[in-house]
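Colleague: sequence and predicted model, in that order:
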Amino acid sequence: MSKIRVAVIGCGSISKHRHIPEYAANPHVELVAFCDLVKERADHYAELHGGKAFTDYEEMLRTVKPDAVSVNLPNVLHAPVSIDVANAGAHVLVEKPMATTYEEGLAMIEAAKKNGVFLMVGHNQRLMPPHVKAKEILETGKLGKVLTFRTSFGHPGPENWSIDGRGSWFFRKEEAIMGAMGDLGVHKSDLIRWLLEDEVTEVAAFVDTLHKDGTECDDNSTCLLRMKSGAIGTLVASWTYYKGQDNSTVLWCENGAMHIGTHPEDQVIVELRDGTVEKYRVGAMATNEKQTTSGVIDAFVQCIVTNTPPTISGEEGLRSLNVILAAFESQATKQNVLVK
């Protein structure tokens, strides 16, 4: 089989640390184009991996005609660029949040369907080994029904991650639209939906900018979630965990509790009501400081190779986004909000 010709639009940190090296390591992929408004960044990856460098993605789509494209751009550009890529006949892998509105998300899904291409969203939390193990344990039924939960994602902020530091688009409201909730919160809404195989039906939230000066983007949020099953829990996203970063989830169930990502070595701990304790060392979760393979790129490529629709589909990305949009609406209206 001929190799999948892949282009990357946006050559910032997520491309540098995850997309580009993971494509380069995949035997089914040929990297054919890199696009960034900062020409030197695109040039750098073209020299490193072959392919052509562009500053105009539309020109790139016309001249290179890639089979698949990663869209790694400021949030406000995810929908329009992904739609253009789909209309050019290429499969789309878009970073989260997939869009900034419900209508944009629907338009992306429609564009992919119309053009017969796949649309996948980069929700890598589902693929991290502790979460995969946790879901396996839940599926055995030994813990019974999940009753309550908390899920949290916090770090010191994108200035420590973004290639542009404190000058990053992450802090410019007109480009980011949403801050910590779009960066981290949407990961956790996706995770809890997937882990529990359940949908969020209602949200009450505090979303605010507590400490990052000079930005209107939210840097903290605490949300109450009600699930379709009746389970209730909290979702927290923060850019001000200056010490003690967190990417953990705890589930309290009928027959015990499960702690995921709360211990540095025992990534999954199950405590049953009969006193039994099970500890699993399955590999740590990726952090900004310690990168591990995300699994997203390999999953995307596998979908194309086998012509199998992605499980982390546009529809799934939109359901996870809707939870975050409901949180913003709750903050604005000071009321509980039903999720679309």
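Modeller: That came through, no problem. For clarity, every value in this text was computed on a predicted model and none was experimentally measured.
Colleague: from now on I want contacts and neighbour counts done on CA atoms only, so please keep to that.
Modeller: OK.
Colleague: gap between residue 114 and residue 230?
Modeller: To residue 230, residue 114 is 37 Å away according to C-alpha to C-alpha, to the nearest Å.
Colleague: ugh, typo on my part, it should be residue 72
Modeller: For residue 72, the distance to residue 230 - C-alpha to C-alpha - is 36 Å.
Colleague: what of residue 260?
Modeller: Residue 260 is 21 Å from residue 230, by C-alpha to C-alpha.
Colleague: which of these two has more neighbours?
Modeller: When neighbours are counted by other C-alpha atoms under 10 Å, residue 260 and residue 230 differ, and residue 260 comes out ahead with 22 against 14.
Colleague: give me the nearest residue to that one, chain neighbours excluded.
Modeller: Leaving aside its chain neighbours, residue 260 sits nearest to residue 268 (4.7 Å; criterion: C-alpha to C-alpha, 6 or more residues apart in numbering).
Colleague: swap in residue 91?
Modeller: Nearest to residue 91 is residue 68, by C-alpha to C-alpha, 6+ apart, at 4.4 Å.
Colleague: check residue 202 too.
Modeller: Nearest to residue 202 is residue 338, by C-alpha to C-alpha, 6+ apart, at 4.4 Å.
Colleague: hang on, isn't that neighbour packed against residue 205?
Modeller: No: using C-alpha atoms under 8 Å, residue 338 is not in contact with residue 205, being 11.9 Å away.
Colleague: look at the two and report which has more neighbours.
Modeller: residue 205 (25 against 17).
Colleague: ok, that one - contacts?
Modeller: Going by C-alpha atoms under 8 Å, 6 or more residues apart in numbering, residue 205 touches 221, 222, 223, 224, 327, 328, 330, 331, 336.
Colleague: mind checking which of the residues you listed are in strands?
Modeller: Using DSSP state E, 221, 222, 223, 224 are the members of those that sit in strands.
Colleague: from the chain's centroid, how far away is stretch 191-203?
Modeller: Its chain's C-alpha centre and that of stretch 191-203 lie 15 Å apart, by C-alpha atoms, centre = their mean, to the nearest Å.
Colleague: what's that stretch in contact with?
Modeller: So stretch 191-203 is contacted by 125-126, 131, 134-135, 138, 146, 151, 223-229, 320, 323, 326-327, 330, 336-340 (C-alpha under 8 Å, 6+ apart).
Colleague: so residue 78 makes contact with residue 99?
Modeller: Yes: Residue 78 lies in contact with residue 99 (C-alpha under 8 Å); the separation is 5.7 Å.
Colleague: how about stretch 42-49: buried residues?
Modeller: 42, 43, 45, 46, 49 (16 or more other C-alpha atoms under 10 Å).
Colleague: then this one, side by side with the first:
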Amino acid sequence: MGISVGIIGCGSISRFRHAPEYKANRHVDEIVFYDKSLGRAKDLAREFGGRVVETVEELLNDSSIIAISDCSSNEAHHINTTQALLHGKHVLCEKPLAINVQFAEEILEAQAASGKKLMVDHNQRFTKAHQKAKEIIEKKELGEVLTFKTNFGHQGPESWSVDKSNATWFFKKGRSHSGVAGDLGIHKIDLIHFLLDDEIDEVHAFTGALDKIDENGMPIEVCDNVVCALKTKKGRIGTASFSWTYYGAEDNSTTIYCQKGILKIYQHPTNQLIVEKKDGEVIKYELEAIQTNDSQTKSGVIDAFIDCIIHDKEPPVTGQQAVASLRVIEKILAEK
């Protein structure tokens, strides 16, 4: 017998990632949609099958629903995810887990009290190139990691968001809170933590609203660019750039510099991982293209979430790990 899942928030992330991956999962029988805009919920229910509820309380009080994806905007995560956990639901929360560490820790308290699973959608951990890179680093095939650089930039959320407009909530301080830092940056912070089995604890950053304007023609209230220097607890140093103003091809690349060579990740269109060794040997891996806003592929996140529920396993991205990444974003935003 399959399971019923609920989705809170029926924007682009639900339409392109959560709903199709739930529909494709053989363990999921039913998807129940809620959005403040009833029309959006009905649209997704028509597109993917499933039913609609008119209030979030109806979703939370439905005992047939055992798991929920919280795809609401950033400022609502600590409300929706906390309530879902306390209503006995397993929760997959979109990133960032909350708009600040304090709210995120409230979610962790609710998770501990409920005994339910909490997973956070840091999907870069699941790509084959990142998995292979982690394996090479763990086996110390290139010796110790010394330095790194990572980038994530595209043309901005107004081209991705459900209404294709610069009135998008991503540009609003009260809803997004952290701009490009919480949208794209937190993915790469989590990735560095994952690849290096380490944690960034020192940050020097520049942030700015350099180009984006809102629906009134005014500069947006949150940063559209971040450039930072980072140092981990184990002493590795690196740089990171996050941008909503890369007005060309999306850049989602990472380079890891080790004692005996270099790992180049998502820098070549067909060889998603390239290993350049100190002795001149080059190994090229053709694994899988990374997801972009224009090219949606299966992320593996939903399958992993359902699997950890069915087999009572630790989620592959825990609330604690998400808080560790959020802590770094807070430090970046505190820099002036």
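Modeller: Received it, and whenever you're ready, just let me know what you need. Please read all numbers here as calculations on a predicted model, not as lab measurements.
Colleague: give me the neighbour count for the residue nearest to residue 260 of structure 1.
Modeller: Applying other C-alpha under 10 Å, I find that residue 268 of structure 1 has 28 neighbouring residues.
Colleague: give me the distance between whatever residue of structure 2 lines up with it and residue 287 of structure 2.
Modeller: Using TM-score structural alignment, the partner of residue 268 of structure 1 in structure 2 is residue 273. Separation of residue 273 of structure 2 from residue 287 of structure 2 (C-alpha to C-alpha): 8 Å.
Colleague: read off where stretch 292-300 of structure 2 ends up in structure 1.
Modeller: Under TM-score structural alignment, the match for stretch 292-300 of structure 2 is residues 287-295.
Colleague: let me see the ranges of the helices in structure 1.
Modeller: 13-14, 20-25, 39-49, 57-64, 75-87, 102-115, 129-140, 173-176, 180, 186-196, 296-306, 314-333 (DSSP state H).
Colleague: residue 245 of structure 1 is nearest to which of the ones you listed?
Modeller: Among the helices of structure 1, helix 180 comes nearest to residue 245 of structure 1, with 13.6 Å by C-alpha to C-alpha.
Colleague: okay, buried residues for stretch 257-267 of structure 2 please.
Modeller: 257, 258, 261, 262, 263, 264, 265, 266.
Colleague: same list, those, but as CSV with distance to residue 4 of structure 2 please.
Modeller: Formatted as CSV, these follow (distance: C-alpha to C-alpha, whole Å):
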residue, distance to residue 4 of structure 2
257, 45
258, 46
261, 47
262, 45
263, 41
264, 40
265, 37
266, 36
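Colleague: return the member of those residues nearest to residue 155 of structure 2.
Modeller: Of the buried residues of stretch 257-267 of structure 2, the one sitting nearest to residue 155 of structure 2 (C-alpha to C-alpha) turns out to be residue 266, at 17.9 Å.
Colleague: ok, now which ones touch the closest one?
Modeller: By C-alpha under 8 Å, 6+ apart, the neighbours of residue 266 of structure 2 are 129, 252, 253, 254, 272, 273, 289, 290.
Colleague: of those residues, which pair is most distant in space?
Modeller: 254 and 289 (14.2 Å).
Colleague: okay, those two: which has more neighbours?
Modeller: Taking other C-alpha under 10 Å, residue 254 of structure 2 and residue 289 do not tie; residue 254 has more neighbours (21 against 18).
Colleague: tell me how far the more buried one lies from residue 161 of structure 2.
Modeller: 25 Å.
Colleague: could you do residue 67 of structure 2 as well?
Modeller: 25 Å.
Colleague: neighbour count winner among these two?
Modeller: Ranked by neighbour count (other C-alpha under 10 Å), residue 67 of structure 2 and residue 161 place residue 67 first, with 26 against 18.
Colleague: closest one to residue 273 of structure 1 among the helices of structure 1?
Modeller: Short answer: helix 129-140, nearest of the helices of structure 1 by C-alpha to C-alpha, at 15.2 Å.
Colleague: ok, back up a step: including distance to residue 26 of structure 2, could the contacts of residue 266 of structure 2 go into a markdown table?
Modeller: Listed next are those as a markdown table, based on distance: C-alpha to C-alpha, whole Å:
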| residue | distance to residue 26 of structure 2 |
| --- | --- |
| 129 | 26 |
| 252 | 31 |
| 253 | 33 |
| 254 | 34 |
| 272 | 29 |
| 273 | 31 |
| 289 | 24 |
| 290 | 24 |
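Colleague: looking at these, spot the one nearest residue 213 of structure 2.
Modeller: residue 252 (23.7 Å).
Colleague: that closest one matches what in structure 1?
Modeller: So, by TM-score structural alignment, residue 252 of structure 2 is matched to residue 247.
Colleague: for its match, give me its contacts.
Modeller: 151, 152, 153, 154, 261.
Colleague: ok, the contacts of residue 205 of structure 1 vs residue 61 of structure 1, which is closest?
Modeller: Nearest to residue 61 of structure 1 among these, with distances taken as C-alpha to C-alpha, is residue 328, at 34.7 Å.
Colleague: these two touch, right, that closest one and residue 207?
Modeller: Yes: between residue 328 of structure 1 and residue 207 there is a contact at 6.7 Å, judged by C-alpha under 8 Å.
Colleague: just want the most central residue of structure 2.
Modeller: Residue closest to the mean C-alpha point of structure 2, counted by C-alpha atoms, centre = their mean, is residue 122 at 3.6 Å.
Colleague: for residue 119 of structure 1, see how far away residue 83 of structure 1 is.
Modeller: In terms of C-alpha to C-alpha, residue 83 of structure 1 sits 10 Å off from residue 119 of structure 1.
Colleague: which of these two has more neighbours?
Modeller: residue 119 (30 against 23).
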